[in-house]
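1. Output the structure for:
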Amino acid sequence: MLLPPLPPSPLRSPRRLLLLAASLLLSGCASTGQSLAYYWQSVRGHLQLMHAAEPIDSWLARGDTSQPLRDRLQLAHEARRFAVTELALPDNASYRRYADLGRRSAVWNVVAAPPDSLTLHRWCFPITGCIGYRGYFNEADARAEAARLAADGLEVGVYGVPAYSTLGYMNWAGGDPLLNTFIGWPEGEFVRLLFHELAHQVVYANGDTLFNESFATAVERLGVARWLAERATPQARADYAHGDARRNAFRALTRAARERLAAAYESAEAPPDPAMATRKQEAMQAFRADYAALRARWIAEDGATPAQLAGYDRWVADANNATFGAQAAYDEWVPAFEALFEHEGRDWPRFYDAVKRLAALPHERREAAMRALLPTPSPEKPLA
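-> As a prediction, the model looks like this:
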């Protein structure tokens, strides 16, 4: 996940950084007052996070560091080396420090979309361009922004994010740290998130959330598959395979729902269109019914507990155009990137160079190139 980063600068003074961020902000899309408030919370929150981070070796030297945390920090050391030596990901300061934020998410994202479209509302920033979400370090601030957007007639979503990338711009100050918000995840899940965030430092297409997040997701999937095959224990491989099968089944379910919704919106007449509203309602009802059936199979066949499925339950209960649109950003181009990886001989530097060439293209040409990379669809299989 990306958060609008502080600009690269030799300045080291937090006060100077704040002033620089505020001055850059004036070129953004929102009103000056809203922009200043947003950038202030962004800079303040990030500086607090950076201040809380200490080198992994310092945590390992402390007598009060628990054994589970020690084990996981050692795993982070190994995964970080693997990312550099086996996946050609950046060898820099990021993820060599750890911070306990004392909260369950690093930031909270706000997403929004019109009632008749899956296209996300976009916010514009001086460095990252226009992106389809807005990150807040305080959940209450995120929900206040969501309420404002809902009052304007948009469908909204707010969700916690365990980690974010500053695109490498903060490596001079210690880099993006490991966080308590994901340090305790199962091995495969922890490693794939680490690879995802590092991938954002390799390639960034200004203003193209779909491209950026799908690329990072492709890197995480390809990278974790190699990690599990070469470094993980049989139990870690089994645990990841179990969770990944469930995740893929849910992705297939939401992809089908997005297609039904998109078809309803594309066939709509000029608003208001009662027929479109009916088709939308039917698509949402079908999605929730399909999830209920999938959930029942998970419980009956996989032994899943309601507590284990609580995250899926919340997502389905809150599902709307905004949350469907946000999810698409992480999935849409992944098959195209995986096909490109194969085309480049599964050679990581060659793959990254090819992705950089795509990122340099104008948006329309980049999108056409991505569509050309998509594999031919195969017949749908029953959801597992």
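2. C-alpha only now, for contacts and for neighbours.
-> Will do.
3. The spatially closest residue to residue 309 that is not a sequence neighbour - how many residues pack around it?
-> In this structure, residue 309 finds its nearest non-sequential neighbour in residue 295, 8.0 Å apart by CA to CA, 6 or more residues apart in numbering. Residue 295 sits with 21 neighbouring residues when counted by other CA atoms under 10 Å.
4. Assign residue 295 to helix, strand or coil.
-> helix (DSSP: H, G, I helix; E, B strand; the rest coil).
5. how much space between it and residue 327?
-> Distance from residue 295 to residue 327, counting by CA to CA, to the nearest Å: 19 Å.
6. ditto for residue 266
-> Separation of residue 266 from residue 327 (CA to CA) stands at 20 Å.
7. And those two? Which one has more around it.
-> Each of residue 266 and residue 327 has its neighbours counted (other CA under 10 Å); residue 327 has more, 17 against 11.
8. contacting residues for that one?
-> Counting by CA atoms under 8 Å, 6 or more residues apart in numbering, residue 327 makes contact with nothing.
9. Could you identify the helix or strand that succeeds the helix or strand in which residue 287 is found?
-> Element membership of residue 287, judged by DSSP states H and E, is helix 274-302. Heading C-terminal from helix 274-302, the first helix or strand you meet, by DSSP H and E, is helix 310-318.
10. What about residue 331, how many residues nearby?
-> 18.
11. Test my guess that it contacts residue 214.
-> Yes - using CA atoms under 8 Å, residue 331 makes contact with residue 214 at a distance of 5.6 Å.
12. Okay, strands next: where are they in the stretch 101-250 of the chain?
-> Here the stretch 101-250 of the chain has its strands, by DSSP state E, counting those that start in this stretch, at 107-113, 123-125, 129-131, 134-136, 155-161, 178-179.
13. mind listing what's buried in stretch 99-106?
-> Buried residues in stretch 99-106, defined by neighbour count with 16 or more other CA atoms under 10 Å: 99, 100, 105, 106.
14. And the furthest pair within those residues?
-> Farthest pair in the buried residues of stretch 99-106 (CA to CA) is 99 and 105. Separation: 12.3 Å.
15. this one as well, want them side by side:
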Amino acid sequence: MQRIFFRVILLLALLAALSGCTGVGYYAQSLKGHVGIMAARQDVDRLIRDAATPEPVRTQMLAARGIRQFATGRLDLPDNASYRSYVDIGRDYVTLAVFAAPEFSLVPKTWCFPVFGCVPYRGYFSRDSAVRTARALQAEGLDVHISGITAYSTLGWSSDPLLSTMFAEDKTHLAALVFHELAHQRVYVNDDTAFNEAFAVVVETTGVKTWLAAAGDAEGLRRYEAELGRSDDFVALVAKTRDELGRIYAKGGSAAGMRSAKAAAIERLRARYRRMRDGRWGGYAGYDGWINTPVNNAKIAATSVYNDLVPAFLRLHQLCAGDYPRFYKAVKRLGQVAKTDRVRALEGVEACE
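-> The predicted structure is shown next:
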């Protein structure tokens, strides 16, 4: 399935527990999951040198090492120990992110944590814990969406490893994940997931294009740009339904009436998607998994949170002439603007100072 830009930031459970916050069980599972992964790390260079390393794994590690070097050398991303080790976690997702929103609102529920601020999800290493949380939220009358996550970032607090889940697709997919997660280490603004994720998406997408061009991979670049085009199409499709739902909720009325109108809007989304898939996309079915599973406010809000500000960040990157150090400085300055004014400041930038 085509990847939507969902990411999860691990909240350092030990710091949270020491702060005296409630929900010790949540922090305990986070700490246990993260510590287990860190304890299983294998050095990438050692895996490449070791004659006992299976050839497919050695090939993956060579690709990962080159991508990591490019991230620092060409994209000015942090030169640290992150993504220089590897862990085979033996499952499809490293964590599960639980999103929630009211039945008649597209404003996602947020959870707040020490150090990292507030985010519109809770991440779980334990599937059982994620499902229990989802059921509890549903019992409160909330729409809930669970998304499998293939990579996470501790924002440089620990040396994040490459995970087997990051190799599920091709090298381009791996490069996108590494660039995105390292971008979070370069700039992170508390309590503003939309800002952080859109920034990282732009580092990811422009970085992958730069990486493919530097490698002289014209066919890979063509495929990647086609992939981005479909992603833009799909995000726009979801945004149209989000706007429709927003008007339905703003109009109000009986719960039964809004529920019926909401269901009809979601069915229109599915119908528009299938027309686009079978027409403009020539039968490409990469988003069928998203569209054919339950669609609700939580799922739609999650997609919007991670994509709404991407065009503004792309524009800023262009104003900076693709110069990554200048771009990062400009983003850091915007991150210091009051949150209430930040989007307006981003969209109103006229030059990369």
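16. Quick TM-score on the pair, please.
-> Overlay of the two chains. TM-score (TM-score structural alignment, normalised by the length of the second structure): 0.91; 344 aligned residues with a CA RMSD of 2.1 Å.
17. thinking again about what came up before, mind putting the strands of the stretch 101-250 of the first structure into JSON lines with mean neighbour count?
-> Below are the strands of the stretch 101-250 of the first structure laid out as JSON lines (neighbours: other CA atoms under 10 Å):
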{"stretch": "strand 107-113", "mean neighbour count": "26"}
{"stretch": "strand 123-125", "mean neighbour count": "19"}
{"stretch": "strand 129-131", "mean neighbour count": "19"}
{"stretch": "strand 134-136", "mean neighbour count": "24"}
{"stretch": "strand 155-161", "mean neighbour count": "21"}
{"stretch": "strand 178-179", "mean neighbour count": "24"}
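18. In a markdown table: those, plus distance to residue 321 of the first structure.
-> Output for these, formatted as a markdown table (distance: least, CA to CA, whole Å):
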| stretch | distance to residue 321 of the first structure |
| --- | --- |
| strand 107-113 | 6 |
| strand 123-125 | 17 |
| strand 129-131 | 16 |
| strand 134-136 | 16 |
| strand 155-161 | 6 |
| strand 178-179 | 30 |
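19. Next, count neighbours for residue 258 of the first structure.
-> Using other CA under 10 Å, residue 258 of the first structure has 22 neighbouring residues.
20. scratch that, residue 361 of the first structure is what I was asking about
-> 13.
21. What of residue 91 of the first structure?
-> Neighbour tally, residue 91 of the first structure, other CA under 10 Å: 12.
22. Ok, residue 203 of the second structure next?
-> 27.
23. wait, what's in contact with the aligned partner of it in the first structure?
-> Using TM-score structural alignment, the partner of residue 203 of the second structure in the first structure is residue 219. Residues in contact with residue 219 of the first structure (CA under 8 Å, 6+ apart) are 195, 196, 199.
24. Please pull up the equivalent of residue 182 of the second structure in the first structure.
-> Match for residue 182 of the second structure (TM-score structural alignment): residue 198.
25. what's the burial count for the nearest residue to that match once chain neighbours are set aside?
-> Once flanking residues are discounted, residue 198 of the first structure sits nearest to residue 89: 6.5 Å by CA to CA, 6+ apart. Neighbours of residue 89 of the first structure under the rule other CA under 10 Å: 22.
26. In the second structure, what residue corresponds to residue 89 of the first structure?
-> Residue 89 of the first structure maps onto residue 77 in the second structure, with residues paired by TM-score structural alignment.
27. A strand includes its match, no?
-> No - assessed with three-state DSSP, residue 77 of the second structure is coil; it does not lie in a strand.
28. dump the residue contacts of it.
-> Counting by CA under 8 Å, 6+ apart, residue 77 of the second structure makes contact with 71, 179, 182, 183, 186.
29. need the contact list for the equivalent of residue 53 of the first structure over in the second structure.
-> Counting by TM-score structural alignment, residue 53 of the first structure corresponds to residue 41 in the second structure. Contacts of residue 41 of the second structure were listed using CA under 8 Å, 6+ apart, and they are 85, 86, 87, 161.
30. For those, which pairs are in contact in the first structure too?
-> Counting by both residues aligned by TM-score structural alignment, their matches' CA atoms under 8 Å, the members of the contacts of residue 41 of the second structure that carry over to the first structure are 85, 86, 87, 161.
31. What is the neighbour count of residue 342 of the first structure?
-> Neighbours of residue 342 of the first structure under the rule other CA under 10 Å: 12.
32. Check the gap between the residue mapped onto it from the second structure and residue 236 of the second structure for me.
-> Under the alignment (TM-score structural alignment), residue 342 of the first structure pairs with residue 318 in the second structure. Distance, residue 318 of the second structure to residue 236 of the second structure, using CA to CA: 22 Å.
33. biggest helix in the second structure by residues?
-> For the second structure, the helix reaching the highest residue count under DSSP state H is reported as helix 218-251.
34. For it, name the packing helices and strands.
-> helix 193-214, helix 255-278, helix 297-305 (3 or more CA pairs under 8 Å, 6 or more residues apart in numbering; DSSP states H and E).
35. what's the mean deviation for the last one versus the first structure?
-> After superposition onto the first structure, helix 297-305 of the second structure sits on average 0.8 Å from its aligned residues (mean CA distance after the TM-score superposition for the first structure).
36. Where in the first structure does that helix fall?
-> Using TM-score structural alignment, the residues of the first structure aligned to helix 297-305 of the second structure are 321-329.
37. on that earlier part again, so which of the contacts of residue 41 of the second structure belong to strands?
-> Under the assignment DSSP state E, the contacts of residue 41 of the second structure contribute 85, 86, 87 to strands.
38. how far away is the aligned residue in the second structure for residue 114 of the first structure from residue 255 of the second structure?
-> Under the alignment (TM-score structural alignment), residue 114 of the first structure pairs with residue 102 in the second structure. Residue 102 of the second structure sits 12 Å away from residue 255 of the second structure, going by CA to CA.
39. picking up where we left off before, residue 165 of the second structure: which of the helices and strands packed on helix 218-251 of the second structure is closest?
-> With CA to CA as the criterion, residue 165 of the second structure lies closest to helix 193-214 of those, at 17.5 Å.
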